[in-house]
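Asker: take a look and give me a structure for this.
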Amino acid sequence: MGTTAAAAGGDFPLGGDLRVNRLGFGAMRLALGGSAPTPEAGVAVLRRAVELGVNHIDTAGFYGFGDLHAHELIREALSPYPDDLVIATKVGPLFTGGLSPAGQAGPDRLRALVEDDLRRLGRDRLDLVYLRVGGMGPAGGESIGERFAALAELRGEGLIRHLGVSNVDTVQLAEARSVAPVAAVQNHFHIHHAGDSAVLAACEREGIAYVPYFPLGGGGQRIDHARLTGVAARHRATTAQVALAWLLATSPVTLPIPGTGSLGHLTENVGAAGLRLTADDLAELSGGDPRVT
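Answerer: Below is the predicted model:
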């Protein structure tokens, strides 16, 4: 596999000016319940991801447990950073111990979180910062305008290049866009959890990147790999590769960010960028579900 393997899935102008390969990498599994047993293993995975052409890495300051912390792994592995590398981070949830957030940061606390991300990643400006809304429950039900405005102020000061929102519905996306430009939405979405079509459609209309989190299942919604075996066999691919290729085929604005702490799984995931599903494949994968196209 060549060093531009991730480029086989095409690219996308994130925020209009940051061109990234559509198949990216999510750092959560390096630090929270993933398969990277040591910091050294996480560093090796990150370096190999960049060698394979990945230039969009998603992280968060709260991705950490014990001796493994995503921000510090990214800085150790990749700093000084390649010129084309885009690092996205998320702020909002507050953790006081454990793996579940104890609350959400108000507008007055977001500056400190952004400045902490800048320090830990060793950057003068963050490429993309998402306001992560709520916990692990469904999106919606709360206003986000005041908090998004606080991030927009930091963008105006030059600390952030682009803004995004995560775990939002169409109402919240519209509210955020009334405050400042939104470059990306990061929501829960995969081949068997595809009920977020309204937000995806809004992103398509407005040229906003749609970044599915848990692209290979998670958060209580798992992929039924048995339903993918026929397509996988025809392409001599794995079911995980089919699930990622489906995300790439679903919309030109989708930017999957599969994460792993395993070099083998990383190679498998990046290999999905070159998998082209046919119309018959997509029809079979839909299983009659109109949300799966």
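
Asker: please count neighbours and contacts with C-alpha atoms only from this point.
Answerer: Noted.

Asker: you'd agree V114 is in a strand?
Answerer: No - assignment of V114 by DSSP: H, G, I helix; E, B strand; the rest coil gives helix, placing it outside any strand.

Asker: for L151, see how far away it is.
Answerer: From V114 across to L151, the span is 9 Å (Cα to Cα, to the nearest Å).

Asker: okay, now V179: neighbour count?
Answerer: 15 (other Cα atoms under 10 Å).

Asker: can you check D127 too?
Answerer: 19.

Asker: same question, the one 3 residues further on
Answerer: Neighbour count of Y130, defined by other Cα under 10 Å: 24.

Asker: helix, strand, or coil at it?
Answerer: At Y130 the chain is in strand, as set by three-state DSSP.

Asker: and the closest residue to it other than its chain neighbours, how far from F148?
Answerer: Leaving aside its chain neighbours, Y130 sits nearest to G164 (4.1 Å; criterion: Cα to Cα, 6 or more residues apart in numbering). For G164, the distance to F148 (Cα to Cα) stands at 9 Å.

Asker: please generate a structure for the following sequence too, so the two can be compared:
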Amino acid sequence: MTTPTTRNDHFDLGGDLRVSRMGFGAMRLPASTRGGAPNDRDTSLRVLRRAVELGADHIDTAAFYFHPSGPAANEMIRSALAPYPDGLVIATKVGPYRAPGDPYPSGQLPASGLRAEVERNLRELGRDSLDLVYLRPGGLETPLDEPIGERFEILAGLREEGLIRHLGLSHVSAAQLAEARTIAPVAAVQNRFDITQPADTEMLAICERDGIGYAPYFPLGGFGIPDDDRVKAVAARHGATVPQVLLAGLLALSPVMLAIPGTGSPAHLEENMAAADLALTAADLAELRA
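Answerer: Prediction:
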């Protein structure tokens, strides 16, 4: 028995935005490593265009994805892909604050700043409306027990104005998801998850039950590929790479799982996108979950 994960496998975000479950994350377009040198802009533009050619119709970005001395992800997305092809879904996230010289976000925007951040994304991307906007209420170390209703209500208001089509949440708890859903529908959740760190299984189960997309950040483990003997063994059996098994394993885990691996490397892009066609067996999946 095999579990195919093909690039023709789709999910309907919010019930009406059909996307391939293998997408593309823009975080690594400005720089391949955290705090590292900026990537070559022309190479990053080629990566974006090639990602779309290979079937990535769901691009995840943010206005705070930029290099202090180099290009910003949103600017590159617009330069490479506008006028945007029909069916291309661009998701962004708001909440974290990052000053121009900061290597990464260092705080939270006040609630009153969320509208301006949405408008910044619209301006940088050259869009009249945004397909999907995630509220990210905290950083990696921020506790997940804070109420988010006031901030989510602001985004819900922008949705009513037509500036946003669908709303999502990033780095949140089940309680925060429940709170947000009393205000407006939630189309997707973006929490940390990879097959070697499946700690967010409760949230994934909620999303699967209720038809909410689950687009994990750090699908390849974060700032380094996990050194996991289980993944290496499965990769060796299939003549695949460890990143390919990590991505195929995610897609095989749930029909609501949306992979958004990011890279500034053309070679890594080809490798990642090929993972959508890797068929894992039931034995493979059992070994990965052991």
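
Asker: shared neighbours, G164 and F148 of structure 1?
Answerer: Common contacts of G164 of structure 1 and F148 (Cα atoms under 8 Å, 6 or more residues apart in numbering): L131.

Asker: still on that earlier bit, what lines up with the residue nearest to Y130 of structure 1 in structure 2?
Answerer: Using TM-score structural alignment, the partner of G164 of structure 1 in structure 2 is G168.

Asker: surely that match forms part of a strand?
Answerer: Yes - looking at G168 of structure 2 with three-state DSSP, it is inside a strand.

Asker: pretty sure it is touching V186, no?
Answerer: Yes - judged on Cα atoms under 8 Å, G168 of structure 2 makes contact with V186 at a distance of 5.2 Å.

Asker: list the contacts for the residue nearest to Y130 of structure 1?
Answerer: L128, V129, Y130, L131, V182, A183, A184, V185, Q186.

Asker: so who does the equivalent of L216 of structure 1 over in structure 2 touch?
Answerer: Here L216 of structure 1 is matched to L220 in structure 2, going by TM-score structural alignment. Contacts for L220 of structure 2 (Cα under 8 Å, 6+ apart) come out as D194, P226, P243, L246, L247, P261.

Asker: just tell me what the first one corresponds to in structure 1.
Answerer: Taking TM-score structural alignment, the alignment pairs D194 of structure 2 with H190 from structure 1.

Asker: can I assume that match is in contact with V211?
Answerer: No - in this structure H190 of structure 1 lies outside contact range of V211 using Cα under 8 Å: 10.5 Å.

Asker: between these two, which contacts overlap?
Answerer: Counting by Cα under 8 Å, 6+ apart, H190 of structure 1 and V211 have no shared contacts at all.

Asker: from H71 of structure 1, how far out is P37 of structure 1?
Answerer: Counting by Cα to Cα, the gap from P37 of structure 1 to H71 of structure 1 is 16 Å.

Asker: ok, these two, which is more surrounded?
Answerer: Between P37 of structure 1 and H71, H71 has the larger neighbour count (other Cα under 10 Å), namely 26 against 14.

Asker: give the contact list for the match of D194 of structure 2.
Answerer: Neighbour list for H190 of structure 1: P212, F214, P215, L216, G217, I223, A243, L247 [criterion: Cα under 8 Å, 6+ apart].

Asker: from what I can see the second one touches L247, true?
Answerer: No - using Cα under 8 Å, F214 of structure 1 and L247 do not qualify as a contacting pair, with a distance of 11.5 Å.

Asker: ok, the two, which is more surrounded?
Answerer: Higher neighbour count among F214 of structure 1 and L247: L247, with 26 against 22, using other Cα under 10 Å.

Asker: so what corresponds to the more buried one in structure 2?
Answerer: So, by TM-score structural alignment, L247 of structure 1 is matched to L250.

Asker: do L46 of structure 1 as well
Answerer: Using TM-score structural alignment as the criterion, L46 of structure 1 maps onto L48 of structure 2.
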